[in-house]
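Novice: my questions are about this predicted structure, shown below with the sequence.
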Amino acid sequence: MSSRSPAPPNAAPNARAVLAANLIRLRAEKGWSQEALAFECGLHRTFVAHVERQARNISLDNLERLALALGVQTYSLLMP
């Protein structure tokens, strides 16, 4: 069971959900598997999977690594 409470109906999407959606979309656009993305940024495949499932918190350093591998600005990974 999740310890996070549901967001109010008019609230903006949470950062984990936005990040997950952007990672999945950008990874798919490149035709990369989670393993390929993980390799490109020096992270473990299971870490990438956990971030995409919103099961892990992520540091700014790892957010930057993902953005660099995907060829986007770091802040854009958090933009709905």
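Specialist: Structure's in. What do you need? In this text the structure is predicted, and so the values were computed from the model without any measurement.

Novice: can we go C-alpha only for contacts and neighbour counts from here?
Specialist: Noted.

Novice: for the residue lying closest to residue 66 once chain neighbours are set aside, give me its contacts.
Specialist: Once flanking residues are discounted, residue 66 sits nearest to residue 41: 5.9 Å by C-alpha to C-alpha, 6 or more residues apart in numbering. By C-alpha atoms under 8 Å, 6 or more residues apart in numbering, the residues touching residue 41 are 65-66, 68-69.

Novice: change it to 10 Å
Specialist: 48, 62-70 (C-alpha atoms under 10 Å, 6 or more residues apart in numbering).

Novice: against that first model, consider the following:
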Amino acid sequence: MEEKLILKNRLKVARAEKNLSQGDLAELVGVSRQTISSIETGQFCPTAKLALVLCIALDKKFEDLFYFD
């Protein structure tokens, strides 16, 4: 039986630690505020490139921001 891996994230917590709004983070990484919101709520799975850019912007390791549930 195949188990489906679902990518989860701690983006909202990491963003709050840096005192950034969704709009602030979006501007830093070059996407819309709606994209950040969609990632935080699990409606959108970021590309590898965007995930790494988010890690750099938030000064976090990939495994600190993203995980499988």
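Specialist: Received, thanks. Since this is a predicted model, take the numbers as computed values, not measurements.

Novice: returning to that earlier point: just the buried members of the contacts of residue 41 of structure 1?
Specialist: 48, 63-67, 70 (16 or more other C-alpha atoms under 10 Å).

Novice: helices - which of those residues land there?
Specialist: 48, 63-67, 70 (DSSP state H).

Novice: between the residues you listed, which is closest to residue 29 of structure 1?
Specialist: Taking C-alpha to C-alpha as the measure, residue 29 of structure 1 lies nearest residue 70 of those, at 9.7 Å.

Novice: can I assume residue 67 of structure 2 is in contact with residue 42?
Specialist: No. Shown here, residue 67 of structure 2 and residue 42 do not form a contact pair, counting by C-alpha atoms under 10 Å, at 11.9 Å.

Novice: what do the two both touch?
Specialist: Contacts common to residue 67 of structure 2 and residue 42, judged by C-alpha under 10 Å, 6+ apart, are 6-9.

Novice: and the residue mapped onto residue 25 of structure 1 from structure 2, what helix or strand is that in?
Specialist: Matched across to structure 2, residue 25 of structure 1 falls on residue 13, judged by TM-score structural alignment. Per DSSP states H and E: residue 13 of structure 2 is located in helix 11-17.

Novice: what do you get for residue 8 of structure 2?
Specialist: strand 7-9.

Novice: and that strand, what does it pack onto?
Specialist: Counting contacts by 3 or more C-alpha pairs under 10 Å, 6 or more residues apart in numbering; DSSP states H and E, strand 7-9 of structure 2 packs against helix 33-40, helix 62-65, strand 66-68.

Novice: ok, back up a step: just flag the most distant two among the contacts of residue 41 of structure 1.
Specialist: 48 and 68 (14.3 Å).
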